[in-house]
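# missing the sequence, but the structure's below:
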């Protein structure tokens, strides 16, 4: 049970920590100054949402996200949000691919070479399906977390630790709702694909609690680090490099490789959600489905990494507030309906 719970935890974290999050761009778009309480609130909301989605997925023994969506939204809105999830997964995977190309440019690898390498590895991954993806996350994500937290901790140590805890000046707390809402659709898509593989409820507590705690802690540390280089963040496509410029070039190489790996895991999560959704229509192997999806995505990466995130992410965050409310209220409504029936 513990091993399975940790495996799902890293799958969830791998869905979150991608081009937008690990690079710092996503955190900077939503948080920044006066955001400590907002990040703590995000952690609580993330725990609630992850557990509710896993519970529904477990009860439905789902193989893709549509049964979970029907439970949350009802039959009338399922079609609308089904289309939204498809569009979201498609566009965010485009962002991941663009981020993969942008990251490798730091190593003087041409942008399109990075894009081709990332897409080739995605197709290769889906020869093994979900099992290959969970194993990859369980290997890559702990390494990424250790290096990211280590880098940020050393940076804070050398510049003087600081944490904004004055609750009287925390005006950015509403960002917790839009930031959580932004990440709801990929969670629904990925967790919906593993419902038939969850065996015990304990797995859900470990996965949801562990991922919420780790993401909340890392977000606080990361946000405070970015605030210290706020004057330089806008000069970088990837804000993490504003912090890494204070480190030896070797560390830049290491973190670039791990950042690229995180981008890869999130792109894989997006492809997984799309493949599990379209499989019932096309009955193709996942690697072949991913090949055709990637052919459609590659031309769209020319819009630019930072531009895509700054436009798409806040928009989806606002649009997803309704599904966020549905997830939070779902246990309350279920208990109310059960009491009426009895």
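Cool, the structure landed. Keep in mind that what you see is a predicted model, and the values were worked out from it rather than measured.

# C-alpha only now, for contacts and for neighbours.
OK.

# how far is the longest helix seen in the chain from where the chain is centred?
If you go by DSSP state H, the chain has its longest helix at helix 66-104. Chain-centre distance of helix 66-104: 12 Å, with Cα atoms, centre = their mean, to the nearest Å.

# toward the C-terminus, what is the element adjacent to that helix?
Remark: after helix 66-104, the chain's next helix or strand is helix 111-125, criterion DSSP states H and E.

# helices and strands around that next one, which ones?
Judged by 3 or more Cα pairs under 8 Å, 6 or more residues apart in numbering; DSSP states H and E, helix 111-125 is in contact with helix 66-104, helix 249-282, helix 286-297.

# mind listing what's buried along it?
Residues of helix 111-125 classed as buried: 111-112, 114-116, 118-119, 122-125 (neighbour count, 16 or more other Cα atoms under 10 Å).

# next up, a second structure to put side by side with the first:
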């Protein structure tokens, strides 16, 4: 029973690390999947397979080589110059994403509750520090609350939509035209992109929990849960083409017709998902800095937040448009290297 609870907690951390505001708002699914029409469901399924296989490999390598942060994993599978570039890029990306989330938190509260942007930023920093100081425990606790809440909200919106619009079926979905056609490449890039983000949490988590079976089951369950969620969001978005492309938060456009309570629930979930990504990112980089520079985990947390605040004041749309595609390419290469290393060293013993 205790193990089952731990499996559920690991799956929640895995889902929480991947689901940021981008996925919870519908924006990520819309860009990487919905534009490819009904074939996007195949793309989501391929991502699920990538998560399970790569999650399994990352856990195996972390336990076998006693790794404590993503730096250790990157140095192991990519020891040369490319590995240093990947490590630097991952650190810059995670810190910049933390800054983007601070800015986003400020904007969200400013837009919907008309308070100063700094209120949203300060609230996000304050709660993040409280959770981060609890280490891995804090990470597990917040995701154990946020992820079930996310599932409840998305499933509620989906059930409401289906019960109000009775004429939905598979052939109807098939007839909705695709805007783009290279769905396979988009899925592979999206899957690889998320794996490198996950490594920052999966590596230290594996070393702390040390139960291979529990960890692998948790990642597999998390991958399936994430796939079901993505399927529901994708179906809702496809049914609302082309209107969803006009909105920053496409799911909010769909939730609008079901009244204020559903809207506020969705906005709260988006904010909570921003918060869980913020915590995951700072946790990952702190564990990395702790290993690389031998500074304490607590000092690393404060340092990252101090760096993130001024970056959050830059136009973050610019930041995203440059960083995300570059990081996606680096992640994709790293995923292939990880796979090659694992297969090449499968039967070698560690000294």
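Here it is on my side, so go on. Keep in mind it's a predicted model, so treat the numbers as computed, not measured.

# now the longest helix of the first structure against helix 249-282, angle please.
Helix 66-104 of the first structure runs at 150 degrees relative to helix 249-282, counting by axes from the mean of the first three to the mean of the last three Cα atoms, to 10 degrees.

# helix 66-104 of the first structure versus helix 111-125: what angle between them?
Helix 66-104 of the first structure and helix 111-125 are oriented at 140 degrees to each other (the same axes, to 10 degrees).

# what residue of the first structure takes the place of residue 13 of the second structure?
For residue 13 of the second structure, the aligned residue in the first structure is residue 11 (criterion: TM-score structural alignment).

# list the residues that contact its match.
By Cα atoms under 8 Å, 6 or more residues apart in numbering, the contact list for residue 11 of the first structure reads 134, 137-138.

# so which of those residues are in strands?
Here DSSP state E is the test, and the contacts of residue 11 of the first structure give no hits in strands at all.

# and of those residues, the nearest to residue 314 of the first structure?
Nearest to residue 314 of the first structure among the contacts of residue 11 of the first structure is residue 137, at 26.6 Å by Cα to Cα.

# the stretch 101-250 of the first structure: helices as residue ranges?
When assigned using DSSP state H, counting those that start in this stretch, the helices of the stretch 101-250 of the first structure occupy the ranges 111-125, 129-159, 175-182, 184-192, 201-228, 230-233, 240-244, 249-282.

# name the stretch among the ones you listed that sits most buried.
helix 184-192 (a mean of 26; mean count of other Cα atoms under 10 Å).

# packing partners of it?
helix 2-16, helix 36-60, helix 66-104, helix 249-282.

# residue 207 of the first structure: which of the ones you listed is closest?
helix 2-16 (4.0 Å).

# now find how far off-centre that closest one is within its chain.
Helix 2-16 of the first structure sits 12 Å away from the centroid of its parent chain (Cα atoms, centre = their mean).

# mean shift of it relative to the second structure?
Helix 2-16 of the first structure, aligned to the second structure and superposed, deviates on average by 1.5 Å (mean Cα distance after the TM-score superposition for the first structure).

# now that helix: buried residues?
Here helix 2-16 of the first structure shows 4-16 as buried, counting by 16+ other Cα under 10 Å.

# got it, and stretch 293-300 of the first structure?
Across stretch 293-300 of the first structure, burial judged by 16+ other Cα under 10 Å covers 293-294, 297-298.
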